[in-house]
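Asks: for reference, the sequence and a predicted model appear below.
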Amino acid sequence: MSRWKAAGIHVSISALIGLIAATLIFGVWYPRPYSHAAGADKLVVLLLGVDVVLGPLLTLIVFRAGKWGMRFDLTVIAIAQACAFLYGTSVVVRARPAFVVGNVDRFNLVVANDIDDEDYAKAVKPEFRGPPWTGPRLIGALPPTDVHERNKLVLAGPGGKDIDVLPQYYVDYADVAAALLHKAKPLDALTKQHAEAAPIIESWLRDHHRTTADVVWLPLQAPRVSLTMLLDGTSGQPLDALQIDPW
């Protein structure tokens, strides 16, 4: 077997594993429209670069048919590649979007490692005591009614934790939908502020058979970029998040 054939086989195996990983990442953990906002594109490029490029390249360099110790060399390459891939996957898993939290007058995209383990443990509902594995979950967050707790949040300042990363304040989205709808703004306000957003919004409305009269919006803050969350003007249910800077 030539080194090119050996490297080709290695590329094929690595590409298959990479395809499975990409399907899981973009199909479950980082679904559209949150993939770019959470930085998945850079993470996946790094992960697949190690998986598809590094291992086969090393095989191409070291492989020589009949070479003494060839099996050992290939085993070392496979172990190194597997370790790098598993490490990269662990980074992707820890940084995956966990919750889309509606609170006060906006939405926040919270990734799994934004929340400390001790804060997860304080969640009132069991389903909020850990990040979901089936993709980001739409929920709400309500400020504390206790004056002492409210003051603690205020006094924590810009460097402190806000309610979007404190599961003890998480509630079902239905509990905050009406309040968010009250804070939502008409689409005309967005297009006046950002003229370049008009064709994007018009295209979305046309594709989804909606009008400016029945769709409103709120900001969606994410780790990498901010998006514009569109809401149904009657129910307050999120419809989509567009690549438009709401600020």
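Replies: It's in. In this text, all values refer to a predicted model and were calculated from it rather than measured experimentally.
Asks: okay, CA-based contacts and neighbour counts for the rest of this
Replies: Will do.
Asks: hey, where'd the helices end up in the chain?
Replies: Listed in chain order, the helices found in the chain under DSSP state H are 3-24, 34-37, 40-48, 55-62, 70-94, 117-120, 147-155, 177-183, 187-193, 198-207.
Asks: what's the most buried one of those?
Replies: helix 34-37 (a mean of 20; mean count of other Cα atoms under 10 Å).
Asks: dump the residue contacts of G130.
Replies: 120-121 (Cα atoms under 8 Å, 6 or more residues apart in numbering).
Asks: and if you look at the one 4 residues further on?
Replies: Residues near T134 by Cα under 8 Å, 6+ apart: 28-29.
Asks: over to L60?
Replies: 3-4, 6-7.
Asks: cool, and I61?
Replies: I61 neighbours (Cα under 8 Å, 6+ apart): R3.
Asks: how near is it to S12?
Replies: 17 Å (Cα to Cα, to the nearest Å).
Asks: can you check K42 too?
Replies: Taking Cα to Cα as the measure, K42 falls 23 Å from S12.
Asks: ok, back up a step: can you redo the helices of the chain as JSON lines with distance to W217?
Replies: Output for those, formatted as JSON lines (distance: least, Cα to Cα, whole Å):
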{"stretch": "helix 3-24", "distance to W217": "30"}
{"stretch": "helix 34-37", "distance to W217": "17"}
{"stretch": "helix 40-48", "distance to W217": "24"}
{"stretch": "helix 55-62", "distance to W217": "46"}
{"stretch": "helix 70-94", "distance to W217": "29"}
{"stretch": "helix 117-120", "distance to W217": "29"}
{"stretch": "helix 147-155", "distance to W217": "26"}
{"stretch": "helix 177-183", "distance to W217": "9"}
{"stretch": "helix 187-193", "distance to W217": "7"}
{"stretch": "helix 198-207", "distance to W217": "11"}
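Asks: which of those helices sits closest to G236?
Replies: helix 177-183 (5.1 Å; Cα to Cα).
Asks: tell me which residue lies nearest the centroid of the chain.
Replies: P97 (3.4 Å; Cα atoms, centre = their mean).
Asks: near the residue lying closest to it once chain neighbours are set aside, how many other residues are there?
Replies: Using Cα to Cα, 6 or more residues apart in numbering and skipping residues adjacent in sequence, the residue nearest P97 is V111, 4.1 Å away. Using other Cα atoms under 10 Å, V111 has 21 neighbouring residues.
Asks: dump the residue contacts of V111.
Replies: V111 touches 38, 94-99, counting by Cα under 8 Å, 6+ apart.
Asks: one more structure, for comparison:
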Amino acid sequence: MFSRIRLKTALKAAAAHLILSIAIAVFCAALVFGFWYPSPFDQLARGREIFLLVMVIDAVCGPLLTFIVFDRKKPRSELWRDLAIIGLIQISALGYGISSLMNARPVWIAFEGDRFRVVSVPDINLNQLHLAPESLQHLSLTGPKLLGVRLATNSDAEFKESIFLALDGVPPAFRPARWIQYEMQVQEIIKTARPLRNLLQKYPMQKSTLDKIAIQNNLHLDRLGYMPLLAEGTLEWTVIIGLEDGKPKAYLALDAWD
């Protein structure tokens, strides 16, 4: 049973713990969204949902446990032991959550024939990473990088296998043996990109948004194209491509498929 005095001191301790938890959450947010999941990949790779779940659990459970156990009448050693156990539990849970976010981070924005695909660490068989060119064997810790993908053709010995793997949920962008430097496919990307007027016909209300993207990149709308952008669980994103350098200029939550 909480006395008025104990309730007051327990609330103060829990409030202090909550402030500390919020400060740690802000630091973690800067790490997660500043490096591993820069916008819009916090949405595309579902980093936002995972982070919020981890932080809510961490910021609620720690202060709540502190509120329950905090009692000035306890021997100092017992009180510190209880608080240390709570801190250890909270740090362990936070470490596990942040580690999970790091291990699920997006590492590539891969051009795959007529689309782009977001590739995250769990999509890749890390045992096959040595099959990629040496320069592509490092998985980014500072947001996804651009990647080219060599598609199998009819003349390739593994053509049928490649089709079966794709049908089984392992598209070429997930296979290190198919990775190549993005710069090697720039001309193909420029040629494949769909004219932006097609997107404007489908989404006329997006004219101002596209105008803003063009101005920010010092390009005319005619010098921008687009392709569908695939990520786990969604087909409704679009990547806007510069037709001069073949690089993504913006990502929009629009369905680019005809």
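Replies: Arrived safely. From a predicted model like this one, the values you see are computed outputs, not experimental measurements.
Asks: TM value for the aligned chains?
Replies: Overlay of the two chains. TM-score (TM-score structural alignment, normalised by the length of the first structure): 0.91; 246 aligned residues with a Cα RMSD of 1.9 Å.
Asks: related to what we said a few turns ago, closest to N103 of the first structure out of the helices of the first structure?
Replies: Of the helices of the first structure, nearest to N103 of the first structure by Cα to Cα is helix 177-183, at 7.2 Å.
Asks: quick check: that closest one compared with the second structure, mean distance?
Replies: In the superposition with the second structure, the average deviation recorded for helix 177-183 of the first structure is 1.0 Å (mean Cα distance after the TM-score superposition for the first structure).
Asks: which residue numbers in the second structure go with that helix?
Replies: Counting by TM-score structural alignment, helix 177-183 of the first structure lines up with residues 186-192 of the second structure.
Asks: which of the helices of the first structure sits closest to L242 of the first structure?
Replies: helix 198-207 (8.2 Å).
Asks: contacting residues around that closest one?
Replies: Contacts of helix 198-207 of the first structure with the rest of the structure, by Cα under 8 Å, 6+ apart, involve 191, 211-212.
Asks: go again using 7 Å as the cut-off
Replies: 191, 211 (Cα atoms under 7 Å, 6 or more residues apart in numbering).
Asks: same check, this time on stretch 78-88 of the second structure
Replies: 62, 65-66, 70.
Asks: repeat the analysis, applying 8 Å as the threshold.
Replies: 62, 65-66, 69-72.
Asks: can you tell me which of the residues you listed is nearest L131 of the second structure?
Replies: Within these, proximity to L131 of the second structure (Cα to Cα) peaks at G62, which comes in at 44.6 Å.
Asks: not counting sequence-adjacent ones, nearest residue to the counterpart of I163 of the first structure in the second structure?
Replies: Using TM-score structural alignment, the partner of I163 of the first structure in the second structure is P172. The spatial neighbour of P172 of the second structure that comes closest, neighbours along the chain excluded (Cα to Cα, 6+ apart), is R178 at 6.2 Å.
Asks: surely the one you found meets S162?
Replies: No. Assessed by Cα atoms under 8 Å, R178 of the second structure is found out of contact with S162, at 10.2 Å.
Asks: joint contacts of those two?
Replies: P172.
Asks: tally of neighbours for W68 of the first structure?
Replies: Here the number of neighbours of W68 of the first structure (other Cα under 10 Å) works out to 9.
Asks: that older thread, need the contacts of stretch 78-88 of the second structure in a markdown table (columns: distance to L53 of the second structure).
Replies: Formatted as a markdown table, these follow (distance: Cα to Cα, whole Å):
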| residue | distance to L53 of the second structure |
| --- | --- |
| G62 | 14 |
| L65 | 18 |
| T66 | 20 |
| V69 | 24 |
| F70 | 26 |
| D71 | 29 |
| R72 | 32 |
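Asks: and those, which is closest to E232 of the second structure?
Replies: G62 (32.2 Å).
Asks: that closest one -> the first structure?
Replies: By TM-score structural alignment, G62 of the second structure lines up with G55.
Asks: kindly report the same for I124 of the second structure.
Replies: I124 of the second structure maps onto I115 in the first structure, with residues paired by TM-score structural alignment.
Asks: any figure for the gap between its match and V92 of the first structure?
Replies: As judged by Cα to Cα, I115 of the first structure and V92 of the first structure stand 16 Å apart.
Asks: related to what we said a few turns ago, between the helices of the first structure, which gets nearest to W133 of the first structure?
Replies: Of these, the one closest to W133 of the first structure (Cα to Cα) turns out to be helix 70-94, at 9.0 Å.
Asks: so where in the second structure does that closest one end up aligned?
Replies: With TM-score structural alignment as the criterion, helix 70-94 of the first structure aligns to 79-103.
Asks: let me know which of the helices of the first structure is the nearest to L227 of the first structure.
Replies: helix 34-37 (7.6 Å).
Asks: in the second structure, which residues correspond to that closest one?
Replies: Using TM-score structural alignment, helix 34-37 of the first structure pairs with 41-44 in the second structure.
Asks: on average, how far is the matching stretch from the matching bit in the first structure?
Replies: Relative to the first structure, stretch 41-44 of the second structure is 1.3 Å off (mean Cα distance after the TM-score superposition for the first structure).
Asks: and which of the contacts of stretch 78-88 of the second structure is nearest L243 of the second structure?
Replies: The closest of the contacts of stretch 78-88 of the second structure, once distances to L243 of the second structure are taken by Cα to Cα, is G62, at 51.4 Å.
Asks: the closest one against H17, yeah?
Replies: Yes. Counting by Cα under 8 Å, G62 of the second structure touches H17, with 7.2 Å between them.
Asks: quick one: stretch 16-24 of the first structure to chain centroid distance?
Replies: 17 Å (Cα atoms, centre = their mean, to the nearest Å).
Asks: which residue numbers in the second structure does it align to?
Replies: Matched against the second structure by TM-score structural alignment, stretch 16-24 of the first structure falls on residues 23-31.
Asks: contacts for the matching stretch?
Replies: For stretch 23-31 of the second structure, contacts defined as Cα under 8 Å, 6+ apart pick out 51, 55, 59, 98.
Asks: now do the same for R223 of the second structure: its match in the first structure.
Replies: Using TM-score structural alignment, R223 of the second structure sits opposite D214 in the first structure.
Asks: that match reaches S235, doesn't it?
Replies: No. Applying Cα under 8 Å, one finds D214 of the first structure not in contact with S235, separated by 9.9 Å.
Asks: picking that back up, quick one: contacts of the match of helix 34-37 of the first structure?
Replies: Taking Cα under 8 Å, 6+ apart as the rule, stretch 41-44 of the second structure contacts 33, 47-48, 106, 118, 231-232, 234.
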